[in-house]
Each structure stands twice: as C-alpha cells, then as structure tokens.
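Q: this one's sequence-less:
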C-alpha cells in the first residue's frame, strides 16, 4: 500500500511540474512573439506590459509549485552540492 501511495504522490508531482513547465514555455513563446510584433511594427514599446503582468503570474505559479524554500533555499544548496560532488567524482 505504501508504494501505491508514493506512486500516486509522485505522479501528481510530475503533473504539477509539467503544468508549470508548459506555462513557462508558453510564456516565453508568446512574449517572444509579442516582442517580434512590437519590434516590426515600430512605434512605442508596449510588449513589456504583458511581460510584467504575465511574469507576476509565472512567479506566483513557481512559488506554488516549488515553494519559497525551493528557490535557492538550504534544500536546494544541499542537493546542488551533492550533484556537483557526484559530477566531480565521475571525472
């Protein structure tokens, strides 16, 4: 039973992460397209308004998915240190 619960939790986490990465990729693509349109049409720069507004949404989504400690917190430092130690020992 415990492994089934762990599997369900892991599966849910993967769906949440996938949703965030799709959101981020869409943001990057749309903002890039808006920049291109703004650049080609000339006039005043307006693309940064959706960049800022939607960017706040992306940051909010990231904090929901990763939590405040997930961004460069002590857990991240420990994991990154272990990853780097493993990569150095493999060389």
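A: Arrived safely. It should be emphasised that the depicted structure is a prediction, and the values quoted were computed from it without experimental measurement.

Q: only C-alpha atoms for contact and neighbour calcs from this point on.
A: Will do.

Q: so where do the helices sit in the protein?
A: Remark: helices assigned in the chain by DSSP state H are 2-41, 48-66, 74-89.

Q: Could you list the buried residues of the second one?
A: Of the residues in helix 48-66, those with enough neighbours to count as buried (16 or more other CA atoms under 10 Å) are 51, 55, 58, 61, 62.

Q: okay if I get the residues you listed as JSON lines plus distance to residue 26?
A: Below are the buried residues of helix 48-66 laid out as JSON lines (distance: CA to CA, whole Å):
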{"residue": "51", "distance to residue 26": "12"}
{"residue": "55", "distance to residue 26": "12"}
{"residue": "58", "distance to residue 26": "10"}
{"residue": "61", "distance to residue 26": "13"}
{"residue": "62", "distance to residue 26": "14"}
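
Q: for comparison:
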C-alpha cells in the first residue's frame, strides 16, 4: 500500500474537518427548521467519532512520528 506524506495526511484531515463542520451546520439548521424530534445529534456523534479517529492517526498519539 502506498503511504501518503504527513503534509497530505494533514491536508486530508483539514478537508474532512471542513466538510464535517459545514454539513453539521446544514443538518442542524434543517433539523431546527423541521422541528422535533431533534435527530441531528446522531450524525454528529457518529461522524464525530470518525473525525476523532482521523485526528488520532494523523496528528494525535496514534500518528507515526518516523515519517
């Protein structure tokens, strides 16, 4: 498997974070407009776990410093 550079990995994480925030804002506004039940917390938690895992392996303790 081909390894990407730390710069590319960091850029991918930044894009992931931007798309996450933009989508969550859109979903929160949509959910607020539609009213109860407030379901937006479920994609927030699910995708948030994925974003935290991405951070963990790119910038956090799980990152490989030897690259």
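A: Sure, I can see it. Not measured: the values here are computed from a predicted model.

Q: Now the TM-score, please.
A: Put the two chains on top of each other and the TM-score (TM-score structural alignment, normalised by the length of structure 2) is 0.82; 60 aligned residues with a CA RMSD of 1.8 Å.

Q: so what corresponds to residue 56 of structure 1 in structure 2?
A: Using TM-score structural alignment, the equivalent of residue 56 of structure 1 in structure 2 is residue 49.

Q: er, residue 41 of structure 1 actually
A: Under TM-score structural alignment, residue 41 of structure 1 pairs with residue 34 in structure 2.

Q: Count the residues that sit near its match.
A: 10 (other CA atoms under 10 Å).

Q: quick one: it from residue 28 of structure 2, how far?
A: 10 Å (CA to CA, to the nearest Å).

Q: Residue 19 of structure 2 too?
A: Applying CA to CA to residue 19 of structure 2 and residue 28 of structure 2 gives a distance of 14 Å.

Q: Give me the more crowded residue out of those two.
A: Between residue 19 of structure 2 and residue 28, residue 28 has the larger neighbour count (other CA under 10 Å), namely 17 against 12.

Q: that older thread, from residue 20 of structure 2, how far off is the match of residue 56 of structure 1?
A: Relative to residue 20 of structure 2, and taking CA to CA, residue 49 of structure 2 is found at 11 Å.

Q: do residue 31 of structure 2 as well
A: To residue 20 of structure 2, residue 31 of structure 2 is 16 Å away according to CA to CA.

Q: for residue 59 of structure 2, same thing?
A: Distance from residue 59 of structure 2 to residue 20 of structure 2, by CA to CA: 17 Å.

Q: ok, now residue 4 of structure 2?
A: 22 Å.

Q: This completes my enquiry, with thanks.
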